[in-house]
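Asks: Below: sequence and its predicted model.
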Amino acid sequence: MREIVLDTETTGFEPSEGHRLVEIGCVELVNHVATGQTFHKYINPEREVPEEAARVHGLTWDMLKDKPLFSDVAAEFLDFIGDSPLIIHNAAFDMKFINAELAWAGFATVPFDRAIDTVQMARRKFPGAPASLDALCRRFGIDNSHREKHGALLDSELLAEVYLELRGGRQPGLVLTASTGPVTTAVERMRVDRPYRAPRPHAPSAGEQDRHRAFLAKKVKGALWETLLPAKPEDGAGSS
């Protein structure tokens, strides 16, 4: 199963007010494992970047004015995401910008039902708790110390880890690194060396047989298994 973890950075909150994308970052997961395949583009927004937006992601007009337009990277972006589900933190925000940019560039929009919103997942799993990406990283012990500002690719990488934890976490002990040591089977790992001990006799003694006969005579009349007991020797039998 292929999924795409996606994040964007923008010049503001509403494309209807003329705000644009400035960065897209995507991380590919296959069977809930990151493959190392990514898509990352800085985008010329064709407008100034407001100071309040630049404080969030650190991207300014001077940094972006020589980057490609969204229309130049749209086909490559659509080819990368294919028809895979999109894992997005606060999906409504990113999807409205992606679809606005696609429409302006003359491309078909992406159906919203392809998006899996990790904010909603977190709120269902932890009602009333903070659901920001930073808060979820702290909850799951994911190192985000290098996240001084928002960045689409970095946030997608962090979100991929958060998403897997929200789904129930990685299986403990599922380590896929190579080992140079000897290979042992599960039975060998469980084996414990113990000193040899000779088997103990389990045949009933004469006294145990007598007590068992007395129990049968008192509790169970005519028991079939009574015939399996060795015959009781008569007093003095076998004596010379």
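Replies: Done, it's in.
Asks: Please count neighbours and contacts with C-alpha atoms only from this point.
Replies: Fine.
Asks: which residues in the protein form helices?
Replies: 51-57, 61-64, 70-81, 91-104, 118-125, 133-140, 152-166, 186-190, 206-219 (DSSP state H).
Asks: in the longest one, what's buried?
Replies: Think helix 152-166. When neighbours are counted by 16 or more other C-alpha atoms under 10 Å, the buried residues of helix 152-166 are found to be 152-163, 165-166.
Asks: Which of the residues you listed sits closest to K125?
Replies: The nearest member of the buried residues of helix 152-166 to K125, counting by C-alpha to C-alpha, is L166 at 7.6 Å.
Asks: In contact with that closest one, which residues?
Replies: Contacts were defined as C-alpha atoms under 8 Å, 6 or more residues apart in numbering; by that measure L166 touches T118, M121, A122, K125.
Asks: Now do the residue nearest to E23 when sequence neighbours are not counted against E9, distance only.
Replies: Leaving out its chain neighbours, the residue that sits closest to E23 by C-alpha to C-alpha, 6 or more residues apart in numbering is Y42, at 4.4 Å. Taking C-alpha to C-alpha, to the nearest Å as the measure, Y42 falls 9 Å from E9.
Asks: Give me the common contacts of these two.
Replies: Overlap of the contact sets of Y42 and E9 (by C-alpha under 8 Å, 6+ apart) consists of V22, E23, I24.
Asks: okay but the second one is in contact with T8, surely?
Replies: So the one you mean is E23. Yes: under the criterion of C-alpha atoms under 8 Å, E23 is in contact with T8, at a separation of 5.5 Å.
Asks: next, the one to line up against it:
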Amino acid sequence: MHKYHIPNLGKACAVMEEVGNAPDGLTLREIYRTLDIPRTSALRITRTLLDAGFLAENHDGALTLGPSLVQLGVKALENLDIRSFARPVLEKLAAETGESCHLAILNGDRSMLVEVVDSPRPVRIAARPGTRVELHCSSTGKVFLAFQIPEPARFIQSLELTRHTDNTATTKKAVLAGIAQTRKLGYAIDEEEFVPGVRCIAAPVKNAFGKTMAAVGITASTSTFTRARIPGMVEKLKNAAADIPARMGSGK
């Protein structure tokens, strides 16, 4: 045993693992008998874990995993290296669509690209990882406004709604209408709102708890990504958005 091992902390970990493996929870008696630890030790450990929210009591008095562990689980999922899981999905999406694909995360008041797979075509339209774009005129930014930022109406009050093209939404009313459309469709579209001649679509990537943690998008010239292609591209995009968290959950 390591010299820095803390016996009671190790027992507490064992208690949570044992309780987590029991669908209906465990009684204190079942815990100290299963783990072969003194009843008083089991009582102190479980009481401490209950006070911290790591355990909870159900209506039968059995101990189950508590809400604090759910919160920690969400944070753990968010901290996984999403780029490594997203890369093969983006490569497949680029191959299927023939267009450049990317993954973005919310970074302050900007959408930041963290992974990019270029189009297999000779002419490519894609920014590089690390690029930060405004939320009101980018498809991934619209995803974050619609699905991740808690109070978008208040949030956009602090944004400078810069006009980049004739199609850019530059009023709060127009941006809110875009948010409503994105929520209705389940994906966002940038119709030449950031760069003339460039169309983008993006969809939310959600974790196991339904929380948006990233956005996956497709960027292409309007000459190749015509309006007629949007329905088919959206289907592939949504499949990719679902595939990324699935890979994270399976570890593939």
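Replies: Received the coordinates, thanks. From a predicted model like this one, the values you see are computed outputs, not experimental measurements.
Asks: What does the superposition give as a TM-score?
Replies: Once superposed, the chains reach a TM-score of 0.24 (TM-score structural alignment, normalised by the length of structure 1), with 96 aligned residues with a C-alpha RMSD of 5.7 Å.
Asks: State the number of residues packed around M95 of structure 1.
Replies: Other residues near M95 of structure 1 number 22, with proximity taken as other C-alpha atoms under 10 Å.
Asks: Looking at E23 and T8 of structure 1, which has the bigger crowd around it?
Replies: T8 (26 against 23).
Asks: How about the contacts made by the nearest residue to that one once chain neighbours are set aside?
Replies: Using C-alpha to C-alpha, 6+ apart and skipping the chain neighbours, the partner closest in space to T8 of structure 1 is I24 (4.6 Å). Contacts here follow C-alpha under 8 Å, 6+ apart; on that basis I24 of structure 1 touches L6, D7, T8, E9, F39, H40, K41, Y42, I43, A152, L153.
Asks: now for those residues, which pair is the farthest apart?
Replies: The most widely separated members of the contacts of I24 of structure 1, counting by C-alpha to C-alpha, are L6 and I43 (15.3 Å).
Asks: quick revisit: what's the ChimeraX line that selects buried ones from the contacts of L166 of structure 1?
Replies: This is how ChimeraX selects the buried members of the contacts of L166 of structure 1, with burial counted by 16+ other C-alpha under 10 Å:
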select :118,121,122
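Asks: Quick one: residues contacting A214 of structure 2.
Replies: The neighbours of A214 of structure 2, taking C-alpha under 8 Å, 6+ apart as the test, are L103, A104, I105, L106, F144, P204, V205, K206.
Asks: Longest helix in structure 2, please.
Replies: Scanning structure 2 for the helix with the most residues, using DSSP H, yields helix 230-250.
Asks: Just give me the neighbour total for E78 of structure 2.
Replies: 16.
Asks: measure C200 of structure 2 to L145 of structure 2 for me?
Replies: Counting by C-alpha to C-alpha, the gap between C200 of structure 2 and L145 of structure 2 amounts to 16 Å.
Asks: Distance to T35 of structure 1 added to the helices of structure 1, as CSV?
Replies: Formatted as CSV, the entries for the helices of structure 1 read as follows, by distance: least, C-alpha to C-alpha, whole Å:
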stretch, distance to T35 of structure 1
helix 51-57, 26
helix 61-64, 29
helix 70-81, 13
helix 91-104, 22
helix 118-125, 20
helix 133-140, 21
helix 152-166, 11
helix 186-190, 29
helix 206-219, 70
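Asks: Return the most buried member of those.
Replies: Ranked by average neighbour count under the criterion mean count of other C-alpha atoms under 10 Å, the helices of structure 1 are headed by helix 152-166 at a mean of 21.
Asks: If I take it and helix 133-140, what angle do their directions form?
Replies: Following axes from the mean of the first three to the mean of the last three C-alpha atoms, to 10 degrees, one obtains 40 degrees for the angle between helix 152-166 of structure 1 and helix 133-140.
Asks: angle of helix 152-166 of structure 1 against helix 118-125?
Replies: Taking the same axes, to 10 degrees, one finds helix 152-166 of structure 1 and helix 118-125 inclined to each other by 20 degrees.
Asks: which of the shared contacts of Y42 and E9 of structure 1 lies closest to R211 of structure 1?
Replies: Using C-alpha to C-alpha as the measure, the one of the shared contacts of Y42 and E9 of structure 1 that approaches R211 of structure 1 most closely is I24, at 86.1 Å.
Asks: What about the closest residue to Q181 of structure 2 other than its chain neighbours, how many residues nearby?
Replies: In space, and not counting its chain neighbours, Q181 of structure 2 is closest to A188: 7.8 Å by C-alpha to C-alpha, 6+ apart. Here the count is done by other C-alpha under 10 Å, and A188 of structure 2 has 28 residues near it.
Asks: May I see the contacts of L166 of structure 1 arranged in JSON lines, with distance to F215 of structure 1 as well?
Replies: Compiled in JSON lines, the contacts of L166 of structure 1 are given as follows (distance: C-alpha to C-alpha, whole Å):
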{"residue": "T118", "distance to F215 of structure 1": "70"}
{"residue": "M121", "distance to F215 of structure 1": "66"}
{"residue": "A122", "distance to F215 of structure 1": "66"}
{"residue": "K125", "distance to F215 of structure 1": "62"}
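Asks: quick one on the thing from earlier: now, among the contacts of I24 of structure 1, which is nearest to A206 of structure 1?
Replies: Taking the contacts of I24 of structure 1 together and measuring to A206 of structure 1 by C-alpha to C-alpha, the closest member is L6, at 81.2 Å.
Asks: so what's the spatially closest residue to that closest one that is not a sequence neighbour up against?
Replies: If the residues on either side of it in the chain are set aside, L6 of structure 1 comes closest to C26, at 4.5 Å by C-alpha to C-alpha, 6+ apart. By C-alpha under 8 Å, 6+ apart, C26 of structure 1 lies in contact with I4, V5, L6, D7, T38, F39, H40, A152, L153, S156.
Asks: okay, the residues you listed in TSV with distance to A91 of structure 1 next?
Replies: Written out in TSV, the entries for these read as follows (distance: C-alpha to C-alpha, whole Å):
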residue	distance to A91 of structure 1
I4	13
V5	11
L6	9
D7	9
T38	19
F39	18
H40	18
A152	14
L153	16
S156	13
